[in-house]
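Visitor: predicted structure and sequence below. I'll ask about it afterward.
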Amino acid sequence: MDEINTSVSRRRFLQATGVTGAAAATAVMGVPGTGLEATSAEAQTARAQPNTVVTKNICHQCPARCGIDVYTTDGRVHAIYGTADHPISNGKLCPKGPLGVYILYDPDRWRGPMKRTNPAKGRNEDPGFVPISWDEALDTVAARLNALREAGESHRFALLYGRGWGASCAGLQGTFGKLYGSPNVAIGHSSMCSDGSIISKKMLDGNAGYNAYDYAHTNYILMFGVGFLEAFRPYNNNMQVWGHIRGRKSPKTRVTAVDVHVNTTLAASDRGLLIRPGTDGALALAIAHVILTEGLWEKSFVGDFRDGRNRFVAGQSVSPALFEEKWTQGLVEWWNVELKDRTVDWAAGITDIPADRILATAREFGSTRPAMAIYERGAHAHSNGIYNGMAIHSLNALVGSMYAVGGLMNQMGPSYGAMPADENEYMDDWAQNGAWKDMPRIDRKGSADGYLMANNMMQEVGPNHLAGNPYKLDTMMFYLTNPIWTAPNGQVWEEALKDVFIIDTSPFPSETGHYADLILPDHTYLERLQDAPTYPFQGFPMTQLRVPAVEPLHDTKYYGDVLIEIGKRMNGPMGEYYRALGDTENVLRHLAEGFRADPGDNGVTDFESWKEKGVWYKKPYIYRQVNGTFYRWDGRDYTIEMTEEEVQANLLKTPSGRFEFRSSQMEANAAWIAERTGRDPARLMFPIWEEPQHPGGGDLFLVTPKVALHAEGRGHNIPMVIAHLQPTVGGRGEAFCEINPATAEARGIGDGDMVRISSDAGEVTARARVYAGVRPDTIVLPMEYGHWAAGRWSKAVPTQHSGECTINQSDRVTGQCNYYTTKVNVTKA
């Protein structure tokens, strides 16, 4: 086995564990995937009579949470297929789905818990990891946390996590922080993902979550920076629904896609608009202007002029008294403050999209029902992201798509039962009244100089700790996140993690793990028992269950059980609480008790039937808006008319109970926003245009999108992924830097040349792919490779990491990390 920097050598492992000689050979030969399977007569007899088992599980290659059937024969996983009766997968998988086998048998996985022996930390420092027992590892963590708590410094413990899944893992973290007493347990990665989308929508419709979508019945989709056929969730189902809406459905759904380069989505759309980065909001405002001036808005939802005469004329203000709104608030005020001047000619100058194409798009979108406008961080990962997002989401209200057939809605949650114990009964005085409650979070979320409406600010944790602002951390624990690599300007994190005790729980080596003092390796997803409520899908409630396909190959432990075991070792009532929880299986059994009173459509009523089916769900989505009237499902149809109070409580959760073009939440915080961002307090509560700020010091925009085989940090060490990363432009064994022919010629860069990409943060190198499908003012380098401590194959990729020249800038309102807004210089290397 090849030795890598962050792993323990086989010889060191055997020496530390006392396993040598024939015993060592037997231990290795019994592990599937080593190439040294047992050759005894008993093993050969077992192979002659294969025993194949199909286990229900949930894919972990992206947030989609597709149901999978895992085929295991004689103890070895050899195939993964989509579950036929799972609503997301429907018997299908995307190209990433079958690769779980390679993740399970990755030769570079951690073999068990380990501790660091080299106190020096850095890229070129060998951690000197040596194996330890789980008891020693867990006792070490608990002793450290107990000592901090007894010293009144529990706030100096932070737990950072990435793509958490359900109540049996990420769901345990908040309670841990509450009982332990730290404002920094837990800090999620959402600000480095798509919080800009969540929060900009919340400002208008009151819901703090991603939307669910009725793609199958829509007739028009307007996409802003979505990557629908590359990485938009749920990717597998998106490809299925694409075949329906673009082939079998009549009329065929029309698609306009907005992005900075021609990707698979733009190539497959009816119209592709190459937009200047950060100007999506200007395009949306111009589309709204056309919808109003040409009378295309959905009057049954929005309302109308009292005399039926359209007074929306470019450049002219309108009296609000002349318009009677129905399910919206502030439309005429928005027009007067912003929209009246946002013509297609104005937008053409901002976005670099021809005015006639903007006009055609606006007329199509405004006159087609049902239609929807969707977006992600291609649009809102800029300093003006809050307003780009608000402008785009406003289009959904103008055309009446909120909760309509073929429109968008909010995701319902599962009918879980109660936890085995109530944490409120285990709160000691420190948990209830400790000084930790007065301590600011390390990411400064919600602080006077922080980010107003942010859910998390993970990208600020490393820099803040390094600066001691507001204090220094003592201990950090990481779950499903690798911020040295994923955070912009990760070089700062490399310095920050040198003087803090690091606990990493990844099953694999990583850059953050390279700095760890303790490795507490998780199972891979094919070895876990874990719940996974659906990511926003089609609105109806659904939750999946991961069932282990094999016994753990190595001495690993499920992260949820790690938290519980640490909790059991904590002093006082906190320890009693976790002893009452028992383990994650006990937690899951209690959650499944909720299904007895609310059986799933597929017959799931308890834990055992949940394991058998792999999923619980209840169709259909129970709310629907039809011609401006909201209804509930009666068991057969949508016939129960909802009151305004019910709509406000369940759907439009704003102070007015309306879709607010004049956002009450933004207005309530107008003074804060105006003071810290310099915005005009008379305008900032509306979806407005604002020029984005592009740091970096260069002349070309750097955009770092996800691609189809991006597996959120789990695909980088799989050779198949590396070989097929960028299907649009090739890319065998590396990530290409897409550069326009004119831009390349002006810099003396040829196709295949190595280029140097530099900004005020740093510089990286990559191979150029001269590509006419990218804007002349933009280069595209997928955020996928450049790993230096994450496995043998990922280290062999010549492309360096885009994050090392990405400036750490965030939207001051939402906290959204501005990944797509840095400007760089590009020269031939």
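Guide: All right, it came through fine.
Visitor: from here on, contacts and neighbour counts on C-alpha atoms
Guide: OK.
Visitor: what's next to stretch 734-745, contact-wise?
Guide: 722-723, 725-726, 729-730, 750, 766-782, 784-785, 797-799 (C-alpha atoms under 8 Å, 6 or more residues apart in numbering).
Visitor: in that stretch, what counts as buried?
Guide: Using 16 or more other C-alpha atoms under 10 Å as the test for burial, stretch 734-745 gives 734, 735, 736, 737, 738, 739, 740, 741, 742, 743, 744.
Visitor: among the contacts of stretch 734-745, name the ones in strands.
Guide: Counting by DSSP state E, the contacts of stretch 734-745 place 766, 767, 768, 769, 770, 778, 779, 780 in strands.
Visitor: save those residues as a markdown table, and put in distance to residue 681 too.
Guide: Below are the ones in strands among the contacts of stretch 734-745 laid out as a markdown table (distance: C-alpha to C-alpha, whole Å):
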| residue | distance to residue 681 |
| --- | --- |
| 766 | 44 |
| 767 | 46 |
| 768 | 45 |
| 769 | 45 |
| 770 | 45 |
| 778 | 33 |
| 779 | 36 |
| 780 | 36 |
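Visitor: next up, a second structure to put side by side with the first:
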Amino acid sequence: MKLFQTLLDRRRFLQSSAVVGATAGAVGVTGLTGLAQAPQARAQTPRGETVVTKSICAQCPARCGIDVYTTDGRVHAIYGDTGNPIANGKLCPKGHLGSYFLYDPDRFKGPMKRTNPEKGRDEDPGFVPISWDEALDMVAERLNGLRERGESHRFAHFYGRGWGASDAGLYGDFGKLYGTPNSAIGHASMCAEGSKRAKRATDGNDSYNSYDYRNTNYLLIMGASFLEAFRPYNNVMQMWGHMRSKSPKTRVTCVDVRMNPTMAAADRALYIKPGTDGAFALAVAHVILTEALWDKEFVGDFYQASRRFVSGESIPEDSFEENWVHGLTEWWNQELKDRTPEWAEAITSIPARHIRQTAIEFGSTRPAVALFERGPTGHTNGTYNGMAIHALNALVGSLFAKGGLGYQMGVPYGDLPVSADDYLDDYARDGAWKDQPRIDMAGTERWPMTSHMMQETGPNHLAGDPYKLDTAMFFYTNPIWTAPDPKVWEEAFKDVFIIDTSPFPGETAMYADLILPDSTYLERLQDSPTYPFEGWPMTALRVPAVEPIYDTRHFGDILIGIGKRLNGPAGEYYRALDSVENVLRHRAAGFADNPGDNGVNDFESWKEKGVWYKKPYHWRLDRGRFYEWGGLDYDLQMSPEEVKAKLFKTPSGKFEFKSGFLEEHAAYIETEMGIPRERVGLIQWVEPQHSGGDGDLYFVTPKTPLHAEGRGANVPHNIAIHQPIVGGRDTVYLEVHPRTAQERGIRNGDRVRITSDLGSIEAECRFVAGHRPDTLVLPFEFGHWAQGRWAKGRGPGHSGEITANVSDPISGLASYYTGKVRLERA
């Protein structure tokens, strides 16, 4: 009956529609009976002029160009900038959240000083408002006093995301003029320094790679969270769509310890035992050589055509003619000849047949790229793991090749209006501060190959080794929460005068004696050179969409304001430097002789377009020869000397399977890692040293697409959709393989306790059958005891509190992924 009535109603509707169409054509709609007349259209009430401002997102390191829509002085929409080559009019899920940061009710409204001398989690700082002049005078008085006492080294700058010449780019001159080795200590050792050091050791470039995804036919992704957090994330997702729909489609093999969006979307997903990525890569390299799949024009070949690489057999030292590589024969004889897929299976738990098939595909599909990040490098053997993976790019000739990988070119900025070298006094040139090491001991005999060791600062200060800090200033970093074993920092920094510049009330801010709040990214004038992207130079400009809605200032202007108050020539320098806008106008003057492809040639056009860039990438490997861009084509063949100066910046001027950089530190590596001195330079398998005491499960804390630079925990929209695998609502769940949980009597949804030798935290369990049974996954974002009303006290417990402060001896990267824990019902 219901079916018949439905058909009847549909028939009547069609009949009525036919009558309406016929009648409307004859007399117009107004002549119909039985149909209501449409109300008269009325214009929307005017709301004022809408202004679109070109700017840059700050939700992650990607630096996507954005169009910020402001009406009646209020930001109400953010979209990708169609003129920005990274964004291409698109944004990732977190790119639209900028207004949450701008209008965060918990953000600092102006400078404040602490009135409660006691510091700790349960201590109210007792902040009271002060003026900017009073705040900057306080800082200057403190710094001038330290300098007068010959203790300027006891002042340190710490920073996280440095954007460009207008903020972190000012640090070097400040340290040189004032006189401290601690300007500045960056967070790279708690971020991704391992991948950079692996490149430094093999091809001489201490940097992140750029990638030509459009022309890549094979991706081997190892622990990189490619579709979650790999930079630049927004553009990576765009390129994924291109790679997976072009012809031939880019084939993808993903190697990781857990199920994630990249693993789910790949052609092959291989689950690897944490910390064993180097063994897998060595076995892949072994097969590429034994199957004669290496790029002979780049790598070289045997002098005799009949010779070949055979498993377990050495080759004569003089039998192979190397082209753009160094140490291949020694690498094969001393390390690689025995690294078969069967050997790697016993270490990685990946079946040998899958390793062999991956190697054959990677070696026979050109161009191919192997990329990695913190998954392989977040262990005590991280640099060697990264070197082994990067060696695959050399074996198949992908470095600087079409469809391969290169390095980001610098931006041709103009000079500053003044030179710091002209304002050095005797103390700056030869003061006692020059005999002092950095507080983190980076670059010393303790950590000779590192650039930054921020995670060591808290413990070093607490021990008074090499000395005690007096004053510390923080920009875009919150190490009292983000550092491994952060409770050490909580104790250490009780007697340090802390200056925090975050707009938000993070944990470090709760220890602050002085709050000098930076403006949010929608209120700043700030440059941002791109890294890494497609290689050619690019820099975007962050233009204020609104004037600061509170009494806040751009960090660069805060630093210049302090500098103006320093005694002696340093103060004169900063008064001449004047402001961030003056800095950027002078930097943009460099575009006059190097106009961008979009016509940007000065500061005003940079503001208008939002970005300066200039294509193409300058270098290209083609059939074993290197060429430089001549203006119309890659037609300038490069000499070996030019290749060494511009591309392979190693001692040999080639890609090194035996690293000269590591050999320079052979004694240190032998002592710290137990590797015989004569072998330290070889790319090799090194066992990771796992922390965590008697733990029986690996504990990894990945970043997700909604990580938002560590500030997403106080964004309600972010909280609701944070965890991609199991959802997440008001918390982040601990992802556990069902078998692992059931063996311990744990049910889905149970409250559980995770314990290492540092202590315990609690979380709510969620079953994820796609993970390795021996690996627990707790996405990194929550567990704050400060940061704002939505973040504070939100479960689960903070993963850092059970993560030991252990680092790779070579890169200094904190081993966030190498801890082991125990799991039980709470």
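Guide: Received the coordinates, thanks. Predicted model, so just to flag it, every value in this text is computed and none were measured.
Visitor: sorry, back to before: from the ones in strands among the contacts of stretch 734-745 of structure 1, which is closest to residue 823 of structure 1?
Guide: Using C-alpha to C-alpha, residue 778 is the member of those that lies nearest residue 823 of structure 1, at 8.7 Å.
Visitor: would you confirm that the closest one contacts residue 703?
Guide: Yes - contact criterion C-alpha atoms under 8 Å: residue 778 of structure 1 and residue 703 qualify, at 7.2 Å.
Visitor: check whether residue 233 of structure 1 sits in a helix, strand or coil.
Guide: coil (DSSP: H, G, I helix; E, B strand; the rest coil).
Visitor: what's it aligned with over in structure 2?
Guide: Counting by TM-score structural alignment, residue 233 of structure 1 corresponds to residue 231 in structure 2.
Visitor: my guess is that match contacts residue 61. True?
Guide: Yes - with contact defined as C-alpha under 8 Å, residue 231 of structure 2 counts as touching residue 61 (6.6 Å).
Visitor: do a quick rundown of the strands in the stretch 451-600 of structure 2.
Guide: Assigned by DSSP state E, counting those that start in this stretch, the stretch 451-600 of structure 2 shows strands spanning 471-475, 497-500, 514-515, 526-529, 538-542.
Visitor: and those as JSON lines, adding distance to residue 814 of structure 2?
Guide: Shown next, in JSON lines, are these (distance: least, C-alpha to C-alpha, whole Å):
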{"stretch": "strand 471-475", "distance to residue 814 of structure 2": "19"}
{"stretch": "strand 497-500", "distance to residue 814 of structure 2": "23"}
{"stretch": "strand 514-515", "distance to residue 814 of structure 2": "28"}
{"stretch": "strand 526-529", "distance to residue 814 of structure 2": "26"}
{"stretch": "strand 538-542", "distance to residue 814 of structure 2": "30"}
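Visitor: so which of those strands is the most packed in?
Guide: Most buried of the strands of the stretch 451-600 of structure 2, by mean neighbour count (mean count of other C-alpha atoms under 10 Å): strand 514-515, with a mean of 28.
Visitor: quick one: that one to structure 1 mean distance?
Guide: In the superposition with structure 1, the average deviation recorded for strand 514-515 of structure 2 is 0.3 Å (mean C-alpha distance after the TM-score superposition for structure 1).
Visitor: what range in structure 1 does that strand sit on?
Guide: Mapping strand 514-515 of structure 2 onto structure 1 (TM-score structural alignment) gives residues 518-519.
Visitor: which among the strands of the stretch 451-600 of structure 2 is found nearest to residue 13 of structure 2?
Guide: Shortest distance between residue 13 of structure 2 and these, using C-alpha to C-alpha, is found for strand 538-542: 56.1 Å.
Visitor: next, count neighbours for residue 43 of structure 1.
Guide: By other C-alpha atoms under 10 Å, the residues close to residue 43 of structure 1 number 13.
Visitor: scratch that, residue 326 of structure 1
Guide: With other C-alpha under 10 Å as criterion, residue 326 of structure 1 counts 16.
Visitor: longest helix in structure 2, by number of residues?
Guide: Secondary structure of structure 2 per DSSP state H: the longest helix is helix 2-27.
Visitor: which position in structure 1 pairs with residue 134 of structure 2?
Guide: Per TM-score structural alignment, residue 134 of structure 2 is aligned with residue 136.
Visitor: which strands and helices sit next to the helix or strand harbouring that match?
Guide: Following DSSP states H and E, one finds residue 136 of structure 1 within helix 134-150. Applying 3 or more C-alpha pairs under 8 Å, 6 or more residues apart in numbering; DSSP states H and E, we find helix 134-150 of structure 1 packed against helix 559-568.
Visitor: residue 498 is in contact with residue 514 of structure 2, correct?
Guide: Yes - assessed by C-alpha under 8 Å, residue 514 of structure 2 is found in contact with residue 498 at 6.5 Å.
Visitor: give me the number of residues near the equivalent of residue 118 of structure 2 over in structure 1?
Guide: By TM-score structural alignment, residue 118 of structure 2 lines up with residue 120 in structure 1. Other residues within reach of residue 120 of structure 1, judged by other C-alpha under 10 Å, total 14.
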